[in-house]
Each structure stands twice: as C-alpha cells, then as structure tokens.
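K.L.:
Structure for this input, please:
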Amino acid sequence: MLFQWGLQKKQKEKKQQKEPPTQQERDQSGQAQDVPREPIHSLLDVNLDIIRQTTGNSSDVVIRRFTMGQEREIRAALIFIDGLADEKNVYQFLLEPLMAATFPISLSPKDAFFFVEKKLAAVGEIERISHWFDLFLALTSGETIILLDGLPSALSASTKGGETRAIQEPQTQLAIRGPRDGFTESLRMNTTLIRRRIKNPNLWLETLKIGEVTQTDVAIMYVKGIANDAIVEEVKKRLRGIRIDNVLESGDIEQLIEDQTFTTFPTLYHTERPDVVAANLLEGRVAIFVEGTPFVLVAPALFIQFFQAVEDYYARFDIATALRFLRVLIFFLSLVAPAIYIAATTFHQEMIPTQLVIAIAAQRESVPFPAFVEALVMEVVFEILREAGVRLPRAVGQAVSIVGALVIGQAAVEAGFVSSAMVIVVSITAIASFATPSFAIAISARLIRFALMFLAAMFGFYGIIIGILMMTLHLCSLRSFGVPYMSPLAPFIPSNMGDTLFRLPTWVFKERPRLISQKNIARQGKHQRPQPPASNRQEKKEGEQS
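P.N.:
Below is the predicted model:
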C-alpha cells in the first residue's frame, strides 16, 4: 500500500514536470506578467508556446522553425527580437550552418546539441541556458536563442546589433580645441571610446544589471592600480544595493548613489566627452556607464571640477588660468548680482556713487514695486523664457527666447513696471549663468540666487554675507564617496593646488590628487620641464659675456 502511494506520487510529480502550466493557471499565479523561473522544458512545441505566452505573442519576436540533419532530422528553432539582433548575422552565421548540418542516425539530441555549441554556431560567444529567466534576459538583450527538440536546455548566441546613433560631436560640452567625438546611447561603443584612449590591460570593466523590470546594463570602469580600492568598492556596493523597477538614464543612478540628497550642488560629475572621462580615470576616479544614455557619471566629484573646461588642458597654462578665473567670477556674479543690487538700492545707497544713485533713483521713481519684488518678477519671467526656449523646437526656441526677452524687457521698462538698471542686472546674471561650463553647477546657482535675494531684501549686505557663509559651510560638509567636496581647498593640500582656481604648466603636475588616488601617486617622470637646446644656451651665455 505504501509502495503504491509512493509510485502514484512519483508519477504525479513527473506529470507535473512534463506538462507546462495553462494560461489560466499562469494568470492566477501572476506568472503571465513575470518571467517564469522554472527550468526550460524538453519539448520544443511547449517551449515555443511559453515564449509566445510570456511575450504576449509580440510581432517583433521572430520564431524561425527548421529541421537539422539529413539522415536524421532534429526539429529546432531560432528566436530573436527584430531590431535588437543583427538579422544578417543570425541568418548567415546561425541559420545557414544549422540547416546545412548533417548528423548520423545514431547521434542523440544531446550530442547534436553539443555539436551545435562547439562547431556549428559561427558567432563570437555561445552560452548554455537552462532556466527561463536567463533565456528571456538574453533574448531581450539582443541575443539569439537556439532550441532543440528533446533537450531541456537552450543556447544563447551573441548577435547584438540593430540601428544605433553614430558618433557625433557632444552637444552640451563644446570645445574649440580637442576631440570631436562624443558618447552615444550604446554602452559598448562608449566603453570602446575609452579603450581607444587608454590602451592598458589595467583598465578594468565590470558590468551588472540594474532594474527589476528594465534590466539595464550598467558598467563600472576604473584603472586598477591608480584608483583607490576603497572608492571602487564603495561604488560597487551602492550600485549593487539598488532595488528599483527601471533605470532609463544615468540620472536615475545618480540620485540613488549620491552621498547627500538634500543639496543643490551635484556630488557626481556627468559628461558626454570621452576625453574628459579618460582624464578622470587617469586621476584615479571611477566612471559609471549606463545603457541608453550618452551621459557618463564620474565619481568622486569635487567642487572645483565643475569650473574646469577641456580647453584648459589643451591650451597654454597662462590662458587657461585667466579663463578659469573668469569662470569663477562668472559663477559668483550669477550667484549674487541681483542680491547686491537689492541690498545696495534698499539699505546701502551711500555705497553707490552719487551720479549713479541719482540715475537709479530717477529710473525707479515711476516703479511701484520695491527692488526685491522687481528683481523677483524679472528673474521668474526670465526663467520662464529660458524653459520655453529649451522645450520648443530648436528652430523656434532660440527665436522665442531672444525676441521674448527683448520685447518683454523693453515693454516692462516703458510701462514702468521695472527700471532699466534692473533689466541690465538680470541680463548680466543670465549671460553669466550661460557662461558657466557645467549646467549642473549653473542650475545650483539659479536656485541659491533666490535665497540670497531674499536675505538681501531682509538684511542687506549682512544677509548676503550670512548666506555665503552658510553656503560655504554646507559645501565644506559635503562628501563625494567619502572624499571632501572642497578638496584640495578644504582640507588644504598644497601639492594639489596647481589645478584649482588656476592651472600651472603640465610639467608641474607630478602627482595625482592625493585624496582620490592613494597608490600610484606619480603621474610623470622627473625633469619634464622643457629646456632649450645646448647650442641656444651657449649662444645666450656668450652674448651675456660680450
């Protein structure tokens, strides 16, 4: 009796293993929406039905059934997604060799499966799959699935392809001198652009998938031996700890791994220039690539890094130093210009030259609003025009923003709503915000500007000073993956001051940033300063003696 009960249980389990769940059972269990987690079935027809049910019989999922062998025919199928896989490679290197293959009568399906894996599939990478989750992950990644009848396994062939955007010049970080190539939405193309610049086996790359639904490929790249191992492990830890449905852009990753959320200042640097990423990798930083976006994250990021442009390192050091000073001045001007006007005209008129204060007073005589309301209205109107210019089509957006600013500014002055001096101050502030190299730091200044305007309206110059002190303390408290945000200014590191507010000649940069790279500090050899030829020195010495 006990033996008969065990035999019936064993037959029942075997039957459940062979028969796949019906559509009604899958809908009730929720597996019609999720990828099935059970092993692949041995029957080809059952496997194809599961693929059709799971993908909703989508029209872009191509299922090509065929038979292999001549003496003995083995039923098989190729499955790929149109647009994600390279259709030419699928038919040329997979379908044609498989259909032309011959097997002896004594060859079992298992041996045929091994023969296909080792000898017939003429593509770069072949991987054996035994579970449905791995099969659908490979299928939606652009690979081609090979199924044979009678085997509870599948083969995944690397046939990723499809149309992608060609390499073009970056749109957000233009350079007068420097490379013209920029990142695209293809992860592999982006990593290739870095490989072309850093031809070193110590350039390591690790890829993981983030997003429970999207399964987005995210890659971590760093130079082993230069990057700080603690920073690398911290980046990996934060990325592996992400549990989210979708990752569609690097901004989704940035918000989940940054050190401080409640701050207007960016603690991660993003760029679409491969030369910038390569330079940061050689300083010991870590690059984070996300499939589907041309913007690459760089960690850790420093405050002074957002005022550096690519031309600083391709031009002479004296020109680069002057331009960098100008950028810092521009940022400070975009931050406090309206606040200074409000404080000077409201509380500190004695600090303005007499003729200028008389002219400003004459202009403001017909203005019914105080200086703070006047500046606030003009700033809000200009932000509306800026947002409209960004959202409209490119051919129309620039014309709308320019014409709108001119017409509204002129009409507001003639109507007596604002003074001419306020229009000039707001215009200078807007141009200064456009001249800031990094959009991320420029938009931070736009937000802080309103807070400083409010403090200036309440306390004058004392309020502006209090606001700047609070901002400085906040900046000194920030960290980017454990690295002080204001370094090498705070903490002060004299050996790394050559590339901060000014830029010294290239031969001075003997060491990498100490708080970022702590292993291989030396970046160049000794005696790199250019020296004139010996003949020139001899002629100069003889000329001095004569």
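K.L.:
drop to CA atoms for contacts and neighbour counts, all remaining ones
P.N.:
Noted.
K.L.:
what does whatever helix or strand Asp134 lives in contact?
P.N.:
Using DSSP states H and E, Asp134 maps to helix 132-140. Contact partners of helix 132-140, identified using C-alpha atoms under 8 Å, 6 or more residues apart in numbering, comprise 35-40, 79-81, 84, 129, 144-145, 154, 156, 215.
K.L.:
Just want the angle from the helix or strand that that helix is followed by to helix 132-140.
P.N.:
Using DSSP H and E, the helix or strand that follows helix 132-140 towards the C-terminus is strand 144-148. Relative orientation of strand 144-148 and helix 132-140, computed by axes from the mean of the first three to the mean of the last three C-alpha atoms, to 10 degrees: 130 degrees.
K.L.:
which residues are in contact with the helix or strand following strand 144-148?
P.N.:
For strand 144-148, the following helix or strand on the C-terminal side (DSSP H and E) is strand 154-157. Strand 154-157 is contacted by residues 40, 117, 121, 123-130, 135, 138, 143-148 when judged by C-alpha under 8 Å, 6+ apart.
K.L.:
another one to check against the first:
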Amino acid sequence: MFRFIQRRLKTDSSDDVETKKSNEFPIELFTSVQMNVENIKNLLQSPSDLVVREFTLGNTTHPCAVICIDGLVDMNLVNDKIIKNIQIGISTANKPISFFGDEVLTELERGVLSTSELSRTDSLDEAVLGILSGDTCVFVEGIDEVLIIGSKGWESRGVEEPVTEALVRGPRDGFIENLRTNTAHIRRRVRDPNLRIENHKVGRRSKKDLVVIYVDGIVHPELVKEVNRRLKTIDLDDVQETGYIEEWIEDSFLSPFPQLQSTERPDKVAANVLQGRVAILLDGTPFALLAPTTLISLLQSPEDYYERWQIGTLLRLLRFFAAFITLFLPALYIALVSYHPGMIPSKLAFSIASTREGVPFPAVVEALIMEATIELLREAGVRLPKPIGQTIGIVGGLVIGDAAVSAGIVSPVMVIVVAVTAIASFALPHYSVSISLRMLRFVVMIGAAIFGLYGIILVYIGINIHLANLKSFGVPYTTPFAPMFSRDWKDVLVRAPLTMMRTRPAFLKTKDEDRMNRGRRS
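P.N.:
Below you'll find the model as predicted:
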C-alpha cells in the first residue's frame, strides 16, 4: 500500500510538472529599451539593489541600457568590461551605428565585449532569470533581443576542510556553497574528457542551478536516465539543500536508512564517479549526493584507501563493530539483566546486582532515561557555539551521570553502557547512518524489554527483511551480499591491496569494468 501511494504521488507530481511546463509561454521583449526597463522594474517592484544604467552607444544618440543586481555581480567587471567596452568599442567601430540595424548585438558579441560568457534571448523570463542569477543584461534600442553576460561575483566562503568528514590522512579541501567552485574541484581530480556535467534548474520560484556529474563510458546509461527523470519530477517552490532532493528522489521515503550518500569531500565524489556512480551538486550547499548507494558503502571512509591495506582493513572492522555496539549494546544489557541473568558470568552478575541495589526503575526505564538524556546533550552540543557546545557535552555528561548515580536513579553499569554506545556512534563515518541506528536502537531496546534476547532477534530479523527489500536506484541495499557479488567482497569487510582490485563494482553494471590493465603484474 505504501509503495502504491509513493508511486502515485511521484507520478501525479510528474504529470503536474509536465502540465505546468506545457502551459508556460515565454514573454517576448519589446524593441523599445525604455519599455523593457519599465517592464523589468514593474516585475521586480523596483528593488533597491536593482542597478539600471542607461546610456547611448558611443558618440551617437542610440539608447542602450545595462541591468544587473548589486551584490550578485562583480561591479568592476560590469563597469570595465561591459559598459566601458560598449561605449569605446562602438565609437571606434568601422561602420556607422545607423547601418548596424539588427546586427548591433552581433557587433557587440564579436568585436566589443571581452567577456567569455555570452548568450542571446528574446524571452523576458530568461532575461529576468539571468539578472536574478547574477548575470548582466544589455538592451539596445530597436532590437527585441537581449544580451545576457555572465558577471557573477557574490561573496562566498573560502575552501576549508569538511567539518563532518575530517580525516587524519587525505586532502583538506571541501565543497563550499558556490556551484562552479565545486565543479572545478571535480574537474581538477577527474581530467577525463568523458566527464559530463549536465545542468538542471530546480525550484519553480528559486530556479536554482543543479548539476548531474558522471563519466561517460563508465556509468550505466540507464542510471543517468533514471536520475535525470527523477530530478525532472521535483515540483517545489524552492530547494534549499540537497536534503530536499534526497527525500524527493529516493526509492522509499518511509525507510529510516539513507538511499543516497551525502558528502562534502570532492575526493570522495571523484572516486565514486570513476567507479560508475552519479553525483548531484546543488548551488548554495556544500553537500553533494551520490547515487546509488548501499549499506556497506555508507560504512566505508576515504581514509580506508589512503592508508595501507592492513590499516584500512582494521579501521573498517572497528567501524562495523562500532555499528553493532550502537544498535545492540543497550538492548543486550536490558535482555541479560531482566530475562537472562544466567548467561552473565557469576562475578559480573553479582557486581551488577550490587550496583543496581536501590535503583527504583527496571533496566528498560533506566536505559531509556539515560539514552534520552544523552541524545538531548548531543543535540544541545551541536546547536550551541563550538566552545560552549563542547563544554556542555563533556561537563553535562559527567555531572548528570554522576548525579544520577549518586541519587540512586541509575546504576553505574548503565552509565558505562550508554557512554560506550554514544562513543561508538561517533565512530561511524556517515552522519545519516548514525542517526538511523540511533533511532532503531530504541526499537531494539523495546523488543528486548518485552521478549528478552528473542525480542532482539525478532527486531534484527525485521531490520534485515527491510534492508533486503530496500533499493537505491534499482540497486539492492544489501549488495554485494544479497544478491551476492563475490567479486566485490575484496572491498567490503576487508580492504584488499589496490593491485588486487582490478575491476569496478559489479553491481553497478558499468560499461567499462576494468580499473587497470589486466595483463599487468600483481
């Protein structure tokens, strides 16, 4: 039923988008500069940051106008490369302005303007969109077309190390909120002429720039076609962040697990597109999306490949162990203490019983109280400024834990279990996976409180059933285990030496499977 509703929603939204697109007609421009200027002013309600510079072409009386938005453009470029060039270039032109006619814009394009980004349009919608995107429009009297000149120059954050994906060894640059800077990061790393960057506009009102990046000749063509199809179904006023896109185009919005991988690291995007995946970048956010993804890839880190294979394997195994602790440790404590004390060694059982003496709550209530407290402290630490947030997280945890034990509300062993669980969740490289496991941890705890170990096993089976049915752009989420691709096991739990990983992942069905020459010595 849920899948039927999901398909209907996406189908209906796709039909609505096509209907709206078919009903949109471009508003044509006038031949009068004054009428075009007034039309744009009325459309934008004459904002204070709208720059309109009206002048004459060269030493003639032929009207001309330049329109842009202050703060979105590089004003030095507008003054020196556009206005100044037009005035000087037309004055020194070989033929009189009266002889130009409709060829004025052509003369400006070829012989006057020295900027690299130039386009022409006869649509008022495209002209206004260009102005609001940071471009400059040039209107000339007697011509119902406009020159759109690329002049973007707004302030942006400098390139910094990603905060959410810090590495001990690896590149220190990360994506920023400027789309062209981000695509340049990918170009620097993938100098392949087959690298493709396809442009989209998303948001019916914001019309933000979005790009789809892949390597032609490696990626499966159907994957690119499916990604573009889903992106075209987006029907929102504004798309603030790639999280909007992720929720819209994922296979199942009911699943707690992420079906697209988000990252701030250009090296990670470059490595994945060379494997045969597709990257999605949006202007205004440093987070890129990678499709498709699997549960195993979400537990891997770029650092696994920057260190030697033995170290990468050890780090990866520690990460899988941390995921197990994050999901099951509090539930195992509840089940063993409440239902199966006989499975605990005698000395440890006596020690736990002595620490729980006087605690008024059963183990499940005790665990829920402490886990909820830890989640509150974690959230408070994230929202507060960095120096204060770190202090609140450390001091708050120590003070509350010590006070709870002293008051006899919780046992010391419970504090240790919750603390180890919290530390293990921070060892996971992907924030969305960490949140998913933290959510499911409460479900496993409730199952342990009701049925003990049997409840844990039942919830674990339910999670596996869900994972086995989950897909990311047609790729099963549990790949390469179910379905089984034994060739890809060398890069799952164990990170094999690079000389052994000669092929790309089999489940991506890439057109070019070889990563290196097969005839080369191992």
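K.L.:
circling back to that earlier point, so which of the contacts of helix 132-140 of structure 1 sit within strands?
P.N.:
Among the contacts of helix 132-140 of structure 1, the members found in strands (DSSP state E) are Ile79, Phe80, Ile81, Ile129, Thr144, Ile145, Ala154, Ser156.
K.L.:
Let me know how buried the closest residue to the fourth one other than its chain neighbours is, in neighbour terms.
P.N.:
This means Ile129 of structure 1. Ranked by C-alpha to C-alpha, 6 or more residues apart in numbering and with sequence neighbours excluded, the top spatial neighbour of Ile129 of structure 1 is Ala154, at 5.1 Å. Counted with other C-alpha atoms under 10 Å, residues neighbouring Ala154 of structure 1 total 24.
K.L.:
How much space separates the alignment partner in structure 2 of Glu212 of structure 1 from Ser123 of structure 2?
P.N.:
Using TM-score structural alignment, the equivalent of Glu212 of structure 1 in structure 2 is Arg204. Here the criterion is C-alpha to C-alpha, to the nearest Å. By it, Arg204 of structure 2 lies 17 Å from Ser123 of structure 2.
K.L.:
now swap in Lys471 of structure 2 and tell me
P.N.:
Shown here: Lys471 of structure 2 relative to Ser123 of structure 2, a distance of 42 Å by C-alpha to C-alpha.
K.L.:
Could I get the full set of strands for the stretch 51-200 of structure 1?
P.N.:
Applying DSSP state E, counting those that start in this stretch to the stretch 51-200 of structure 1 gives strands spanning 61-68, 74-81, 126-129, 144-148, 154-157.
K.L.:
wait, which of the contacts of helix 132-140 of structure 1 is closest to Val310 of structure 1?
P.N.:
Of all those, Val310 of structure 1 sits closest to Gln215, with 33.7 Å by C-alpha to C-alpha.
K.L.:
for the closest residue to that closest one other than its chain neighbours, helix, strand, or coil?
P.N.:
Residue nearest to Gln215 of structure 1 in three dimensions, not counting chain neighbours: Lys209, with 5.3 Å by C-alpha to C-alpha, 6+ apart. At Lys209 of structure 1 the chain is in strand, as set by DSSP: H, G, I helix; E, B strand; the rest coil.
K.L.:
give me the number of residues near Lys209 of structure 1?
P.N.:
Per other C-alpha under 10 Å, the neighbour tally for Lys209 of structure 1 reads 16.
K.L.:
Which stretches in the stretch 201-350 of structure 1 count as helices?
P.N.:
229-240, 250-257, 274-282, 311-314, 317-346 (DSSP state H, counting those that start in this stretch).
K.L.:
Next one: whatever residue of structure 1 lines up with Thr421 of structure 2 from Ser59 of structure 1, what distance?
P.N.:
Taking TM-score structural alignment, the alignment pairs Thr421 of structure 2 with Thr429 from structure 1. Using C-alpha to C-alpha, one obtains 54 Å as the distance from Thr429 of structure 1 to Ser59 of structure 1.
K.L.:
more crowded one of the two?
P.N.:
Thr429 (24 against 11).
K.L.:
Was I right to think the more buried one contacts Tyr341?
P.N.:
No: checked against C-alpha atoms under 8 Å, the pair Thr429 of structure 1 and Tyr341 is beyond contact range at 11.4 Å.
K.L.:
Stretch 485-493 of structure 2 corresponds to what range in structure 1?
P.N.:
Using TM-score structural alignment, stretch 485-493 of structure 2 corresponds to residues 493-501 of structure 1.
K.L.:
neighbouring contacts of the matching stretch?
P.N.:
With C-alpha under 8 Å, 6+ apart as the test, stretch 493-501 of structure 1 has contacts from 304-305, 321, 324-325, 328, 487-489, 504, 508-509, 511-514.
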